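In: coordinates only, sequence not included:
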């Protein structure tokens, strides 16, 4: 009997992380739904997975807190016997022209997006079973250079750099390490503060002429962490409908 694979998904209570947790569970993966503050939303995700016949538990953790992240991995090992997949979807976005950005917002964003990604990646490197997968979430704004996204794009550029280094450091363990960089995606985080005209303009930019959905991104992550995608390693996949 093949042992069930298990995943840790940070930011798993809402948006893209929620879709990833549910997609992995639908493919037979046991999931730790990581969350920072939305306990009710995380419990709802766990309940939805369980109702569909899957296995999931929720685990609270600030991704920038190494002790909390270690405890989240402990939960995975205690509940499911180990960790095979780590998806870091937790993130923070503060938009402002560079000249006007409050540095407190800069620091908070980088604490979650950069330090958090590093802490989760470090724990993944220590805990993943051989043959596993890591996926970090970046953003297509790293290449698109939208105004007001300077600090956010900088944080995600750092995520891409560390992820590609980790892919090379894990040589010999058959572990893949990749980045998925969504384009404009219809999540609360993305839609917040944008008027209908702005949303409509962004939706028309990709050749596919729509915003992405969390499910679009989740299916890319599921491919990369499944057997079909295991030959893809050390790459940045810009899942954005062709926007350039």
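Out: Alright, I've got the coordinates. On a predicted model such as this, the values are computed, not experimentally measured, just so you know.
In: okay, CA-based contacts and neighbour counts for the rest of this
Out: Will do.
In: ok, the residue minimising distance to the centre of the chain to residue 16 distance?
Out: By CA atoms, centre = their mean, the chain has its centre lying nearest to residue 89, at 2.1 Å. Distance of residue 89 to residue 16, given as CA to CA, to the nearest Å: 7 Å.
In: ok, now residue 185?
Out: 9 Å.
In: cool, and residue 26?
Out: Residue 26 is 15 Å from residue 16, by CA to CA.
In: next: residue 159.
Out: Distance from residue 159 to residue 16, by CA to CA: 17 Å.
In: who has more neighbours, those two?
Out: Using other CA atoms under 10 Å, the more surrounded residue of residue 159 and residue 16 is residue 16, with 26 against 23.
In: ok, structure two:
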């Protein structure tokens, strides 16, 4: 029998119907976890992933919920607990972009990005902490009482002109993660972030879909290749497992070196 580092765990992955979230949910299931595949609008893609997991004898359900809606978040966790009995891992992945220069950005575009990317992480993390604290210790499958992984970005540290709502949400996510980790560590709850760089997903297709765009992008990546969703998923699986039990309050950058500011390589 293969070793399954998340055997017996129950994981919620928000925004799991596409891109990084879908790959993370699939990888958690492959590592042994029962997975709650959260989606906002694409029910078909979420159900397709659930079928794929169940076809290989995994456990999964799809639950539609808007993570920026407080009542919807509570319902998401209720459905997860009803289906699988407990919750051990939250991957707060939901995120979006609404890009514009500052002079052209509407308040609605600002609020939408902050509401989903940052407030959504707060609402999900708050509910996860409440559930982790209330669950009996004798039934938990891990050394920790619970694990939260927030999905950040290299733009928690790299400024991004023309995307200030997105960059602000990720900068806020960084301090949410660190401050929450400090607050709940004594409860045995671990909180970390994964910060992807340029990953081959639909959200940034314009940056890699042509050879010219990809060549320009690769100038920002010292490692010389664009990331794949699986690169991020494997990092999340590790952070969620007991292999990372002594890791909390940190951001794991999965970026091929993008945060090394490669523009300075010839200017040292």
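Out: All right, it came through fine. Just so you know, these numbers come straight off a predicted model, no measurement behind them.
In: hey, what's in contact with both of residue 185 and residue 16 of the first structure?
Out: With contacts defined as CA atoms under 8 Å, 6 or more residues apart in numbering, the residues adjacent to both residue 185 of the first structure and residue 16 are residue 214.
In: show me where the first structure has strands.
Out: In the first structure, the segments counted as strands under DSSP state E are 6-10, 30-35, 56-60, 85-88, 133-137, 176-180, 236-237.
In: the first structure: matching residues for stretch 43-50 of the second structure?
Out: Mapped onto the first structure using TM-score structural alignment, stretch 43-50 of the second structure spans residues 39-46.
In: is it true that residue 182 of the second structure touches residue 192?
Out: No. With contact taken as CA atoms under 8 Å, residue 182 of the second structure and residue 192 are classed as non-touching, separated by 10.7 Å.
In: who's more crowded, these two?
Out: residue 192 (27 against 15).
In: so how far is residue 88 of the second structure from that one?
Out: 14 Å.
In: and the helices in the second structure?
Out: Here the second structure has its helices, by DSSP state H, at 19-30, 43-55, 70-84, 107-114, 120-134, 164-184, 211-218, 229-240.
In: what helices or strands is the second one leaning on?
Out: Contact here means 3 or more CA pairs under 8 Å, 6 or more residues apart in numbering; DSSP states H and E; on that basis helix 43-55 of the second structure packs against helix 19-30, strand 34-39, strand 60-64.
In: likewise the first one?
Out: Helices and strands touching helix 19-30 of the second structure, as assessed by 3+ CA pairs under 8 Å, 6+ apart, comprise strand 10-13, strand 34-39, helix 43-55, helix 229-240.
In: so that helix versus strand 146-151, what angle?
Out: Helix 19-30 of the second structure and strand 146-151 are oriented at 150 degrees to each other (axes from the mean of the first three to the mean of the last three CA atoms, to 10 degrees).
In: how close does helix 19-30 of the second structure sit to the first structure?
Out: Helix 19-30 of the second structure, aligned to the first structure and superposed, deviates on average by 0.4 Å (mean CA distance after the TM-score superposition for the first structure).
In: now do the longest one
Out: Here helix 164-184 of the second structure is compared with the first structure after superposition; its mean distance to the aligned residues, by mean CA distance after the TM-score superposition for the first structure, is 1.0 Å.
In: how close does the match of stretch 43-50 of the second structure sit to the second structure?
Out: Mean deviation for stretch 39-46 of the first structure: 0.4 Å (mean CA distance after the TM-score superposition for the first structure).
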